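>>> Would you be able to build a 3D model of this:
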Amino acid sequence: MVGMTTVRRAVLTLPAAQLGPDNPLPALRRIGGIPTVDERDRAELPRDMARRLGHAPLRTTLPTRMRDGYGRERVPTVLETIEIENDRLRVTVLPGLGGRVHSMVHKPTGRELLYRNPVLQPAAFALNGAWFSGGIEWNIGARGHGTLSCAPLHAAVVPAPDGGEMLRLWEWERLRDLPFQVDLWLPDDAEHLRVGIRIRNPHERAVPFSWWSNTAVPEDRRVLAPADTAWHFGYTQALRRVPVPRTEDGTDRTYPLESVHAGDYFYALPDGQRRWIAAFDRDGAGLVQTSTDGMVGRKLFVWGTGPGGRRWQEWLTEPGTPGYAEIQAGLARTQLEHPTLEAGEEVSWLEAYGPLDADPAVVHGEDWAAAREGVERALAAAVPRAEVDAAYERWRAAADAEPGRRLGIGSGWGALEVLRGRYELPGTPFEPSLLGAEQRPWLELLRTGALPAAEPGAAPGPTLVSDAWRDMLETAPADPVTEYHLGVAQWAAGDLAQAVRSWERGLKNAAERWPLLYCLAVADREDGHLERAAERCAEAFDDQYGGDPLVTAALGRETVTVLLAAARPAEARAVLSRLPEKVRARGAFRHLEARLLLAEGRTAEARAVFDEGFEVADLKEGAEELGELWSRLTDEPLPYAYEFRMRPH
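Okay, the predicted model is just below:
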């Protein structure tokens, strides 16, 4: 007899580094990195790809705050999970961490189909900081790992298309201001998880967006997709077309461990081709992801065998454990494109994940066409294309079903947006009861036309930056708090000069000066006025000193950094020395100490900081500052502990 599918709460204990608090400073830094395309390759770009390449990139990660409050110390931590299980599969979901699928076990064989990270170690890979590796993650918004990577989603049980139970995850994505849902279910006799996804644009304007589903698999696999060429994008920020499976040097890039350097391979799937990507071990056992045709993109990411890639793999898990690669699927051919969702429209599709077995001699053979055809045959037998399309149509009829039993609570931002816009979003309720302390000032602005007065000594809360909220801020009474938030919203919109004027107006009558001074310092630094940026940042630090310790540490780090950039080491030393010892002991501040010692001409002491050892917990993906600083101290090779460089050297 076939067992009934169940959806239930569970718990999981992992060694985990605690996420800690968000950075209290506004995320004003502008995002760069527009890719370059060789002219010969540009001529071969499909028209829609050429049009969308580099279209509507994010200026900043506003309105989200940076999540950098984590460290490297891991302790056993109980995580709430949701399990979806039938006789064939057991799927474990982390609703409090972006709805990540942590594990997918094929019960008849006992095989873990995903790369399951044995630890939870945040790292600065998401657009707003904290992210962790492993499983299947849902990335919405813009190029990069989404801002909800380590955030809770709303979760509930809803009726599945086949009459059983389905897990619904939903939230309001704030970078693009779009609500979305992810529905996961297992028919009673199925070996493949069904995932229905919908993104809605309730606004009266078109919105650029992005979606990539990212699956981590063990890197000792061969990755196959139905394409003969791919667009390669590495850490040199250049996009070029390469053959598949072997590139110019003869290396077979479909085996992640044959690549030396990290990079992305976006497969050029022909029109009309069934959409899939799969990873197989040496015995021909693997995982496949397939979808309805609207999900056009497929990608392989490899870390490579170079020292930087190996170091990052260790950084994200435990040294000595197996590494991973990523197989991804998206709504565009590459992650450098942002499609547009028109006003009032929605986009939806269905994905399927599960085991796939194929003849190992074929899928690992030299004949690439035969290998692909072998996977196609196995996939057609396991999950026929018509079955995926039919499941999608059945799911569409269930997509508006109202949630039943609640299994997780996300943020209150969606509730605020629904109140403001009076949106009707069947199936994804954002009730007023979800509104919390962060939304309260904005609820008052919505209802009264004015923000509440600031609490003495408190840091400003998050700023809402969409057109509608910016319009309300522009007509609200022009007190310093409103001018601060208005300037942040104008900065996010790219109106930099107007933002500076708002902050300068607010500064004239501000009792709490440091938030406005900090914003003006960032504006100065972005425009290359380092001296003025240094003066304003130092003044902000002095004004805030003695207040919230979290702000003091964040502002102190920024102040020392800009003072060093302005070649003012004596003032940087004075600021650093005022920070508490436990703050100065953190890896990021030890790195600043080494930089400061070098600026003071104390090279041997700066070298000693490296010799003693430190870890910058929120080191960004592709970061090269440790290697650059080391090269200014000595001609010796960079120690492996600090080797995070991803570009070829």
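
>>> all contacts plus neighbour counts: C-alpha atoms, from now on.
Will do.

>>> State the distance from Pro187 to Thr81.
20 Å (C-alpha to C-alpha, to the nearest Å).

>>> Those two: who's more crowded?
Thr81 (24 against 20; other C-alpha atoms under 10 Å).

>>> packing partners for the helix or strand where the more buried one lies?
For Thr81, the element it lies in under DSSP states H and E is strand 74-85. Contacting strand 74-85 under the criterion 3 or more C-alpha pairs under 8 Å, 6 or more residues apart in numbering; DSSP states H and E are the following elements: strand 6-17, strand 89-94.

>>> Is it possible to get CSV of these that adds distance to Thr305 and mean neighbour count?
Converted to CSV, these look like this (distance: least, C-alpha to C-alpha, whole Å; neighbours: other C-alpha atoms under 10 Å):
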stretch, distance to Thr305, mean neighbour count
strand 6-17, 26, 16
strand 89-94, 30, 24
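
>>> Which one, of these, ends up nearest to Gly134?
Across the helices and strands packed on strand 74-85, Gly134 has its closest neighbour in strand 89-94 (11.6 Å, C-alpha to C-alpha).

>>> Against which helices or strands is the closest one packed?
strand 74-85, strand 100-106.

>>> Now do the helices in the stretch 501-649 of the chain.
All helices of the stretch 501-649 of the chain, identified by DSSP state H, counting those that start in this stretch, fall at 514-526, 530-544, 549-565, 569-578, 581-584, 587-599, 603-612, 625-633.

>>> quick one: the helices in the stretch 301-450 of the chain?
Assigned by DSSP H, counting those that start in this stretch, the stretch 301-450 of the chain shows helices spanning 307-316, 360-363, 368-382, 385-398, 413-421, 440-448.

>>> want to throw those helices into a markdown table with distance to Gly250?
Output for those, formatted as a markdown table (distance: least, C-alpha to C-alpha, whole Å):
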| stretch | distance to Gly250 |
| --- | --- |
| helix 307-316 | 21 |
| helix 360-363 | 18 |
| helix 368-382 | 14 |
| helix 385-398 | 34 |
| helix 413-421 | 50 |
| helix 440-448 | 58 |
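
>>> want to put them side by side, so please do this one too:
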Amino acid sequence: MTTIRRAAVTLPAADLGPANPLPPLLPLDEAHHVEERDLAGVPGDMARQIRYAPLGSVLPAPLYDGYDRRRAPRTFDALVLENDRLRATVLPGLGGRVVSLVHLPTGRELLYRNPVFQPANFALNGAWFSGGIEWNIGATGHTTLSCAPLHAARVTAPDGGEMLRLWEWERLRDLPFQVDLWLPDGSDFLYVGVRVRNPHDRPAPVYWWSNIAVPEERRVLAPAEEAWHFGYERRLRRIPVPEWEGADRSHPLNSPHAADYFYELPEDARRWIAALDDTGHGLVQTSTAALRGRKLFVWGSRPGGRRWQEWLTEPGTGGYCEIQAGLARTQLEHVRLAERGEFSWLEAYGPLHADAGAVHGDWAGARTEVERRLEEALPHARVAEAYEAWLPCADGEPGEVLARGSGWGALEVLRAGEKLPGTPFEESTLTEAQEPWLRLLRSGELPEPEQPGPPGESLVAPHWRDLLESAAARPLTEYHLGVAQWHAGDRAQAVRSWERALRRTSLRWPLLRCLAVADRAAGDGERAAARYAEAFDELSRGPGEGGAADLVALAALGRETLEALLSAGRVSEARSVWARLPGEVRERGRFRLLGARLLLAEGDRAGARAVFDEGVEVADLREGEEALGELWARLTDEPLPARHDFRMRPEGG
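Below is the predicted model of the structure:
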């Protein structure tokens, strides 16, 4: 009998930390940007989808950049689906991640199971962790929900058994989605039904990739003869599969540098991807045709890729690669979903055993062998039948609630006055974060804060912007209206809203910071630095009581202020800011790196070098970021030490 039960997973875990209280007006440095010159040779539909609705910021989602690398045992709530063949372990509080998938008859773990929880700066809004199966929705990159809770409940499965439903409101694109997981009795495959809905009267850009971490000592196979290669030199090119530049790239360690391989699947091909070891055992993922894309991500064999592997897990625990499946050919694209429309599909994950000699032989024979064994294990017709059987269940109302997500979906459902069958967003999930916006919705006015402090999260969708424009022009309303206008691309009007609020409030630092970001975006580094300095001065001597919230805001603003002052060459002012930061903030890795930059700007090369020699660790080092290597090169001609080498692209790339 298939069961769903509560469980607990205890891991050495770093602290996620609080959300950054500053609105993310600009995107994090996103590594997945395609130069226009590379689009001339791609198919027309692919080029259109690459150009369609690129993300300008991660608003309204907050950034998470306050995590550390000090790990201690921590217990996470888990949900376990199990039949007599498979056991799947899901963490609803961390994006619904499937952290383990065990084939019970053999005891094989089919995924790469990370032995630690270590946030790193890979998600669109910062914190992300590696391992298992993750559900990426929103825009190019890892979802803002990577470390966020999802709603979870029991639902009746197509066969009458139990099914686990995960659902949430994705805030970047304002779309509800659901992920239904079930194990038919006696099945060797985990079935996953996914639905993304557009409840609006306007089209919406949609992005979806299911990312599966597997041990990298595998051969990765897919039904393709070509792939689109995209590396951290940010060039997109069509290459043959599997041999390219003298190496068989279907073996992850044969790629020297971190890279994406987006397979070009024929239109009539069955959708699948597999990762099999030397004995021919491993994991296969397959789906209905709507989930068109398949991809291999590798860290590569060079020192930078190996260092990232250590950084994300524990040294000596083995590396991993990712096999992935998505709505488009590549992760560089967004797909248009019509107003009031939906996308849905079925995925299946399970063990596969094929002849090892064939798997590791020539490409055509290996593919034929895997396709034959997959059809024996899970006929394509059965996947289609399972999808058709699941569709009527997608609207089934959840039963026992097993986990709670955010209250943002409840706020949106209240605003629209709609019901979304199958994914209830109950008023009981509303929290303090939604309270000001609920007041705006019901009274037409946004309440002014009772205590000084960061203004809280902004909402930026057109309907919320309209409500803000209709409300009385009080300082907090003007602040949030400016954020919404900025998000809509009306930067001049946003600046005017912030300037109006600045003239009418005593709490100036949040507005000065927004105006500083606007100056920076306009290329006026001097004025940005001056405004940042004024904002930091007010916050650092303000009426706060020195509590945790004040410290979070001071650290967030202090970092941006230091970066702006150093970029503008205002070294003495940067030193003054540094001196006013609390000691515990200055000891964080990111701030120690800024301190080294400050020392170098002051001419203290030895002091800056000592920061490296002491073993600085920048917990929120960004995917593709080369700040460590660049600063090291300014200090010395010596080779970059291995512990500081996070380079992900070819030298000179």
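
>>> before we move on, back to that, columns distance to Ala489 of structure 1 and mean neighbour count on top of the helices of the stretch 301-450 of structure 1, output as a markdown table?
What follows is the helices of the stretch 301-450 of structure 1, written out as a markdown table (distance: least, C-alpha to C-alpha, whole Å; neighbours: other C-alpha under 10 Å):
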| stretch | distance to Ala489 of structure 1 | mean neighbour count |
| --- | --- | --- |
| helix 307-316 | 34 | 20 |
| helix 360-363 | 52 | 18 |
| helix 368-382 | 49 | 17 |
| helix 385-398 | 37 | 17 |
| helix 413-421 | 16 | 19 |
| helix 440-448 | 13 | 16 |
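
>>> Please tell me how far Gly231 of structure 2 sits from Leu86 of structure 2.
Taking C-alpha to C-alpha, one finds Gly231 of structure 2 at 35 Å from Leu86 of structure 2.

>>> mind checking what Leu26 of structure 2 lines up with in structure 1?
Counting by TM-score structural alignment, Leu26 of structure 2 lines up with Arg29 in structure 1.

>>> ok, now which ones touch its match?
Thr60, Val522, Glu526 (C-alpha atoms under 8 Å, 6 or more residues apart in numbering).

>>> Any quick ChimeraX command for the buried ones out of those?
For the buried members of the contacts of Arg29 of structure 1, the matching ChimeraX selection, counting by 16 or more other C-alpha atoms under 10 Å, is:
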select :60,522
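
>>> Closest one to Glu326 of structure 1 out of the contacts of Arg29 of structure 1, please.
Of the contacts of Arg29 of structure 1, the one sitting nearest to Glu326 of structure 1 (C-alpha to C-alpha) turns out to be Thr60, at 25.8 Å.

>>> Setting aside sequence neighbours, what's the nearest residue to that closest one?
Arg30 (4.8 Å; C-alpha to C-alpha, 6 or more residues apart in numbering).

>>> quick one: the one you found and Leu62 touch, right?
No - Arg30 of structure 1 is beyond contact range of Leu62, at 9.7 Å (criterion: C-alpha atoms under 8 Å).

>>> Give me the more crowded residue out of the two.
Of the pair Arg30 of structure 1 and Leu62, Leu62 is the one with more neighbours under other C-alpha under 10 Å, namely 27 against 15.

>>> what residue of structure 2 matches up with that one?
In structure 2, Leu62 of structure 1 lands on Leu59 (TM-score structural alignment).

>>> Distance check, its match against Leu511 of structure 2.
17 Å.

>>> In the stretch 1-150 of structure 1, what residue spans correspond to helices?
39-42, 47-52.

>>> hang on, the earlier thing: deepest of the helices and strands packed on strand 89-94 of structure 1, which one?
Using mean count of other C-alpha atoms under 10 Å, the stretch among those with the largest mean neighbour count is strand 100-106, at a mean of 23.

>>> Map Ser540 of structure 2 across to structure 1 for me.
So, by TM-score structural alignment, Ser540 of structure 2 is matched to Tyr545.

>>> measure the match of Leu26 of structure 2 to Tyr518 of structure 1 for me?
12 Å.

>>> How about Met166 of structure 1?
47 Å.

>>> Next: Arg240 of structure 1.
Distance of Arg240 of structure 1 to Tyr518 of structure 1, given as C-alpha to C-alpha: 40 Å.

>>> Neighbour count for those two, which is higher?
Tyr518 (25 against 18).

>>> Verify the contact between that one and Asp542 for me.
No - using C-alpha under 8 Å, Tyr518 of structure 1 is not in contact with Asp542; the gap is 11.2 Å.

>>> Out of the helices of the stretch 301-450 of structure 1, which gets nearest to Glu643 of structure 1?
helix 307-316 (5.3 Å).

>>> Can you give me the stretch of structure 2 that that closest one aligns onto?
Under TM-score structural alignment, the alignment places helix 307-316 of structure 1 onto residues 303-312 of structure 2.

>>> how close does that stretch sit to structure 1?
In the superposition with structure 1, the average deviation recorded for stretch 303-312 of structure 2 is 0.5 Å (mean C-alpha distance after the TM-score superposition for structure 1).

>>> That stretch: how far from the chain's middle?
Relative to the chain's own centre, stretch 303-312 of structure 2 is displaced by 19 Å; criterion: C-alpha atoms, centre = their mean, to the nearest Å.

>>> For Leu496 of structure 1, which non-adjacent residue is spatially closest?
Per C-alpha to C-alpha, 6+ apart, closest to Leu496 of structure 1 is Gln490, 6.6 Å.

>>> I'd like to know how many residues surround the one you found.
For Gln490 of structure 1, using other C-alpha under 10 Å, the count is 21.
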